[in-house]
Structures are given as structure tokens and as C-alpha cells.
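S.K.: No sequence on hand, only this structure:
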């Protein structure tokens, strides 16, 4: 399915390039592509800085600002995605990038992004719990912890011991001859 979507996107980009090229000519079309990429690079830098500043500010506000932080994270992701799409040479990607930079479009896509990210995080944590059994929800309702606060291990009991260097006691086999070159 992703290959089909990418193929359709490539066909749409080529069709848009041919259409704009036939309407404006070669040099204006190339100029528009370069201008769009330069604008995308500038916006990527600006939106990245603004986004990180908004995230830092939301984190300073503490836990009561949880919803505010989620909105900031979603807006940062959508604005950065829009700038990245502008950076990619092409008219279809430029239009999609500009749409992501508009506030009404971001408002419409924010719940979709949150749903997609929540599903992805759920799949990733489920896979992690399956791969590392001691990390999942454990007995007593804790995240992988027993009532005494000890972590639940997936590899058996821990036995205290002492390391003894056997080379101090002498060789345990036939004498070895050193390798020389």
C-alpha cells in the first residue's frame, strides 16, 4: 500500500510539473521550484525554533498544562511537516506543505495526528512488553514491579556472588605457547 501511495504521489508531481511548465515555461517553473525549496528551508528553521520554544514554555508550566503541551506538540509536528514538504521540490508537496502551515488545517488535522500517534505508541509499547517481559505490567498493578519495589526480572533469580580470578591460581590445562609472527 505505501508503494502505491508513493507511486501516485510521483505521478501527481510529474503531472503538476508538466502542467506548470507548459503554462509558464521552463525557467519560471525551475525558479518556482527553487524559491519553494528556499522558503521551505527558511520556514523549517523558523518553525523548528518557535516549536522548541513553545515546548520549553509548556514544560515550564508543569503538569496542569498537559492539554496545552499536547496541542503544542501537535502544532510543532504539523508546522515542521509543512515546512519539510515545502523543502521538497515539487508543486504537490508545496501545496500540501502550505496547507499544513495554515491554522485551520492544523486545527482539523490535530485530532487525527493525536489518534495516529496514540495508536503507534500503543503498538510500540505492546511490542516492547512482548520483547522484554520484565518491563510489562506486573503483579500488584505496578509497571513491572513487585510490592516491595523490586523490579520483576525476566531471567530468573539474582544470586550474590564473588568473582575469583582463576589465573592467579595457576594454569588449568596444558601450557600454552605464545603466538609469534
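M.R.: Received it, and whenever you're ready, just let me know what you need. Because the structure is predicted, anything quoted here is derived from the model rather than measured.

S.K.: from here on, contacts and neighbour counts on C-alpha atoms
M.R.: OK.

S.K.: From the chain's centroid, how far away is the longest helix along the chain?
M.R.: Identified as the longest helix of the chain according to DSSP state H is helix 26-60. A distance of 19 Å separates the centroid of the chain from that of helix 26-60, by CA atoms, centre = their mean, to the nearest Å.

S.K.: buried ones in that helix?
M.R.: Residues 29-30, 33-34, 36-38, 40-41, 43-44, 47-48, 51, 54-55, 58 are the ones in helix 26-60 that count as buried (16 or more other CA atoms under 10 Å).

S.K.: And the very next helix or strand once past that helix, what does it pack against?
M.R.: Sequence-wise, the next helix or strand downstream of helix 26-60 (DSSP states H and E) is helix 66-87. Where contact means 3 or more CA pairs under 8 Å, 6 or more residues apart in numbering; DSSP states H and E, helix 66-87 is packed against helix 26-60, helix 91-101, helix 103-131.

S.K.: So what angle separates the directions of the first one and helix 91-101?
M.R.: What separates the directions of helix 26-60 and helix 91-101 is an angle of 30 degrees, with axes from the mean of the first three to the mean of the last three CA atoms, to 10 degrees.

S.K.: here comes the other one, which I'd like you to weigh against the first:
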């Protein structure tokens, strides 16, 4: 429930504040152009990196290895691309963190711990 409050109430309010500040600081049209640019960049990076992850996952399965790490990369890329495509500077920053490979390497251990806690609480079942 807390997650939904954060995503649907607090984050949009913060984004509106940043939009207003940005519009006042760099101008409305520059703000709009930046939002459009980051959306296009997000779509491009997501497609490029997503195809690469699919290829790596297929290679891992063909070699007989579980594609766990590659699938986690895919989740990060999907979430990062979705955040970049959605309008907003805060979501753009979070999206870039998830899309860029060096920062994604720092995020993946945190995601693994989060998934492990989810499994330990028995809210996710793996058969």
C-alpha cells in the first residue's frame, strides 16, 4: 500500500514541482524539448539493450546455464525504459540509473535481496 501512495501521489506531486521549477529556470519550451528527447532516448536504449539481453538469454539457455542474471538485466532495462518514456525528470533519472550498465551492476544486488525477502515472506511462490 505504501508503494502505491508513493508512486501515485507523492511522485507525481514531486514531478509537477520539478516541472514548474524547470519551466521557470530554463523555459517552458526547453523543458518540453528535454522531456521529448528523454522519451525518444528511452525508447531507443530500451530497444537496443532489450534485444541484447534477449540474445544473451538465448545464448545462456543454449549453453545450458540458467539465465538468471540476464533476466534481472532485462527487468532493469524494462523498468528503466518505462521510466524514461514516462514524462518527468525524477523518473528520467531513475530510468537512466536502471538502463546504464555500470549503475545497473550496483542496483542488481539490491534487487536480488528484495526478491529474496519477497520469497522468504512467502508472498511469491516458486515451484
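M.R.: Looks like it came in fine. Fair warning: this is a prediction, and the values are worked out from it, not measured in the lab.

S.K.: mean distance, the longest helix of the first structure to its aligned residues in the second structure?
M.R.: Following superposition, helix 26-60 of the first structure is found to deviate from the second structure by 1.1 Å on average (mean CA distance after the TM-score superposition for the first structure).

S.K.: which bit of the second structure covers that helix?
M.R.: Under TM-score structural alignment, helix 26-60 of the first structure corresponds to residues 28-62 of the second structure.

S.K.: what does stretch 94-106 of the first structure give?
M.R.: Going by TM-score structural alignment: stretch 94-106 of the first structure matches residues 92-104.

S.K.: what sits up against the matching stretch?
M.R.: For stretch 92-104 of the second structure, the surrounding residues in contact (CA atoms under 8 Å, 6 or more residues apart in numbering) are 38, 42, 45-46, 73, 76-77, 79-86, 107.

S.K.: ok, now with 10 Å
M.R.: Applying CA atoms under 10 Å, 6 or more residues apart in numbering, the contact partners of stretch 92-104 of the second structure are 35, 38-39, 41-42, 45-46, 49-50, 72-86, 89, 91, 105-108.

S.K.: Which residue, other than its chain neighbours, is closest to residue 88 of the first structure?
M.R.: residue 37 (6.2 Å; CA to CA, 6 or more residues apart in numbering).

S.K.: And that neighbour, how far from residue 31 of the first structure?
M.R.: Distance from residue 37 of the first structure to residue 31 of the first structure, counting by CA to CA, to the nearest Å: 10 Å.

S.K.: again with residue 83 of the first structure
M.R.: Going from residue 83 of the first structure to residue 31 of the first structure by CA to CA gives 18 Å.

S.K.: Show the contacting residues for the corresponding residue of the second structure for residue 75 of the first structure.
M.R.: Applying TM-score structural alignment, one finds that residue 75 of the first structure aligns to residue 73 in the second structure. By CA under 10 Å, 6+ apart, the residues touching residue 73 of the second structure are 49-50, 53-54, 57, 67, 79, 98-99, 101, 104-105, 107-108.

S.K.: Would you mind giving these as CSV with distance to residue 124 of the second structure added?
M.R.: CSV is the format used below for these (distance: CA to CA, whole Å):
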residue, distance to residue 124 of the second structure
49, 28
50, 25
53, 24
54, 24
57, 23
67, 19
79, 20
98, 23
99, 26
101, 27
104, 24
105, 24
107, 21
108, 19
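
S.K.: Any idea which of the helices and strands packed on helix 66-87 of the first structure gets closest to residue 18 of the first structure?
M.R.: Of all these, helix 26-60 sits nearest to residue 18 of the first structure, with 9.3 Å by CA to CA.
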